[in-house]
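A.B. asks: Fold the following.
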Amino acid sequence: MGKEMVVYVLSDSIGETGEQVARAAVSQFNSGKYNIKRFPYITEEEQIIEIFNEARNENCIIIFTIVIEKLRNFILENAKKYNIQAIDLMTPVIDAVKNVVGHEPKREPGLIRKLDEKYFRKVEAIEFAVKYDDGKDTRGIKLADIVLIGISRTSKTPLSMYLAHKNIKVANIPLVPEVSPPKELFEIAPKKIIGLTANPIKLNEIRKERLKALGLSNTASYASMDRILKELEYSEKIMKKLGCVVIDVSNKAVEESANIIMEIIKENNLLKV
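C.D. replies: All right, here's what the predicted structure looks like:
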């Protein structure tokens, strides 16, 4: 039996891709033992020199996923110097993509990890918006990046979901005259609360359409002007008491209202990430 083969995996990120490729390749052979040594976050030539000082005495190959050109060339130079096979996994693929898209790559390490993290933050924010929608669980008030409050049909849920797709955790709370607002609203910073209001005539139209969609009579008190005015008066009183920003969503698309909210978030530095 020959000397154990060592596969050195070098990466300017975590090195997971290189290791998976190495294991997939080695699995095609039944002869002898092998050992995989992963070296993540390679950013300096000194690190590469240390690895080659060890590798030159081993029965080995080097697999690397390095996008920084200077380091890639340094690895290839040392591989030639010590007569070690070095496989560059990234360059052939990057060159092929470059030929198709017609512009140069960023050559920035760890981009795929950053994209994955962004995706999972978005999923988490969407799940949060669903869980803490319409005051279902008031514990979300203290966990949220922002809290939307307003009477029925002021776009609380659509705004929550739109903002969730921007990685913002949103809880929304309906304001109803017969129900006291949750105490948690008064225990967070007013800058985290956004009040939503709308023109009563517009609300009257929206609520009538809502009742029609549900197969109910549009004469129900929910859509009556008296009821809407009572709710708006109540919500205005609560918003003043809280001292929060108020946005009139009457003639605004969800995207427009969301952009205003995102500016408020940015100005007040409300995001935790």
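
A.B. asks: rest of the way, CA atoms for contacts and neighbours
C.D. replies: Will do.

A.B. asks: Could you pull out the helices in the stretch 101-250 of the chain for me?
C.D. replies: With helices called from DSSP state H, counting those that start in this stretch, the stretch 101-250 of the chain shows them at 111-131, 140-143, 156-164, 200-213, 225-242.

A.B. asks: can those go into JSON lines with extra columns for distance to Gly150 and mean neighbour count?
C.D. replies: Below are the helices of the stretch 101-250 of the chain laid out as JSON lines (distance: least, CA to CA, whole Å; neighbours: other CA atoms under 10 Å):
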{"stretch": "helix 111-131", "distance to Gly150": "16", "mean neighbour count": "16"}
{"stretch": "helix 140-143", "distance to Gly150": "14", "mean neighbour count": "20"}
{"stretch": "helix 156-164", "distance to Gly150": "7", "mean neighbour count": "22"}
{"stretch": "helix 200-213", "distance to Gly150": "12", "mean neighbour count": "16"}
{"stretch": "helix 225-242", "distance to Gly150": "6", "mean neighbour count": "17"}
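
A.B. asks: Please generate a structure for the following sequence too, so the two can be compared:
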Amino acid sequence: MEKAIIYVVSDSVGETAEFVTKAALSQFMSENDYDLYRIPYVENIEVLRGAVYHANQLGAMIGFTLVNPMFREFLIQEAKNKNVECVDIMGPMLQAMERKFKKRPKQEPGLIHKLDEDYFRRVEAIEFAVRYDDGRDPRGVQQADIVLIGVSRTSKTPLSQYLAHKQLKVANVPIVPEVEPPTSLFEIPSHKCIGLRISPEKLNDIRKERLKSLGLGDQAAYANVDRIASELDYFNKIIHQLGCPVIDVSNKAVEETANIILNMINQPYWDLHDNKANE
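C.D. replies: As a prediction, the model looks like this:
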């Protein structure tokens, strides 16, 4: 069976059209059964004409969110002429609201994602958290607002993402006895490095469940009590060297730990722009 092909067309980013289209597709097929191509920031009719042409050639359908009424009308008519299935995702809602509120829409693309300073900071922070996750690039340590350190399965990654949505650049570094932490970890202000401590019993339970989810036995070294004790001893040694704050995450949800960190950041001594590397 050939893959279904769907074009998503928008005079903005196209996120709304893609989300709705994927939600509808999930009722018919898995992600492996279709190819979706986004055509964002449409500024002229020729782009629309080209989209319809390719859709016709490939037997594809089109879903679109166009706030420009001229673009909407052209795309609908062009698709009709070429016998291409074309769905206006936003138009009916705009028309209904126009009738209900008795006023014309602003017809400005992308208002829901107004690219203000806060939006840019949030996107940048999220990208930062992904790029410098799990110590994959030690350069992130010196650029981060916060560096989370802890042994495996202390929720470093989800916590990094949660804080990124608060516009904080977060790097995280796993602490493993066989691997020396990056030297940059010892060069940043100690209060910007936050240790995530966990009880050996809790960590043992979490790791056993993790192994089970992977179809592995819970007797692997990863969940071995002696191995866990060794890792936590090494973690405590590193924390002592850094002299950084520590949060016990044994019985805390990610949101709870994040709120503790956000409260710490509000303390007078905290300066997101202070960095020893720049002194």
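
A.B. asks: Could you tell me the TM-score of the two chains?
C.D. replies: Superposed pair, TM-score by TM-score structural alignment, normalised by the length of the first structure: 0.58. Supporting alignment: 167 aligned residues with a CA RMSD of 2.3 Å.

A.B. asks: ok so, going back, with distance to Lys37 of the first structure added, can I get the helices of the stretch 101-250 of the first structure in JSON lines?
C.D. replies: Output for the helices of the stretch 101-250 of the first structure, formatted as JSON lines (distance: least, CA to CA, whole Å):
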{"stretch": "helix 111-131", "distance to Lys37 of the first structure": "21"}
{"stretch": "helix 140-143", "distance to Lys37 of the first structure": "41"}
{"stretch": "helix 156-164", "distance to Lys37 of the first structure": "40"}
{"stretch": "helix 200-213", "distance to Lys37 of the first structure": "62"}
{"stretch": "helix 225-242", "distance to Lys37 of the first structure": "58"}
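
A.B. asks: List the contacts of the residue nearest the centre of the second structure.
C.D. replies: The centroid of the second structure falls nearest to Ile126 when counting by CA atoms, centre = their mean (5.6 Å). Applying CA atoms under 8 Å, 6 or more residues apart in numbering, we find Ile126 of the second structure in contact with Gln161, Ala164, His165, Gln167, Lys169.

A.B. asks: So it versus Tyr234 of the second structure, what's the distance?
C.D. replies: Distance of Ile126 of the second structure to Tyr234 of the second structure, given as CA to CA, to the nearest Å: 30 Å.

A.B. asks: what's stretch 35-50 of the first structure aligned against in the second structure?
C.D. replies: Mapping stretch 35-50 of the first structure onto the second structure (TM-score structural alignment) gives no aligned residues.

A.B. asks: What about the second structure, which residue is the most distant from its middle?
C.D. replies: Asn81 (40.1 Å).

A.B. asks: any idea which element Glu256 of the first structure lies in?
C.D. replies: If you go by DSSP states H and E, Glu256 of the first structure is part of helix 254-268.

A.B. asks: which residues touch that helix?
C.D. replies: With CA under 8 Å, 6+ apart, helix 254-268 of the first structure has contacts from Ile146, Ser155, Pro158, Leu159, Tyr162, Leu163, Lys191, Ile194, Ile247, Val249, Leu271.

A.B. asks: Show me which of those is closest to Tyr222 of the first structure.
C.D. replies: Here the nearest of the contacts of helix 254-268 of the first structure to Tyr222 of the first structure, counting by CA to CA, is Ser155; it sits at 16.2 Å.

A.B. asks: From Thr197 of the first structure, how far out is that closest one?
C.D. replies: For Ser155 of the first structure, the distance to Thr197 of the first structure - CA to CA - is 9 Å.

A.B. asks: Show me what Leu232 of the second structure lines up with in the first structure.
C.D. replies: Under TM-score structural alignment, Leu232 of the second structure pairs with Leu232 in the first structure.

A.B. asks: That match and Ile151 touch, don't they?
C.D. replies: Yes - in terms of CA atoms under 8 Å, Leu232 of the first structure counts as a neighbour of Ile151; the distance is 7.1 Å.

A.B. asks: which residues sit in contact with the nearest residue to Gly195 of the second structure once chain neighbours are set aside?
C.D. replies: Nearest non-adjacent residue to Gly195 of the second structure, counting by CA to CA, 6 or more residues apart in numbering: Val246, 4.5 Å away. By CA under 8 Å, 6+ apart, the residues touching Val246 of the second structure are Ile194, Gly195, Leu196, Arg197, Ile239.

A.B. asks: That'll do, ta.
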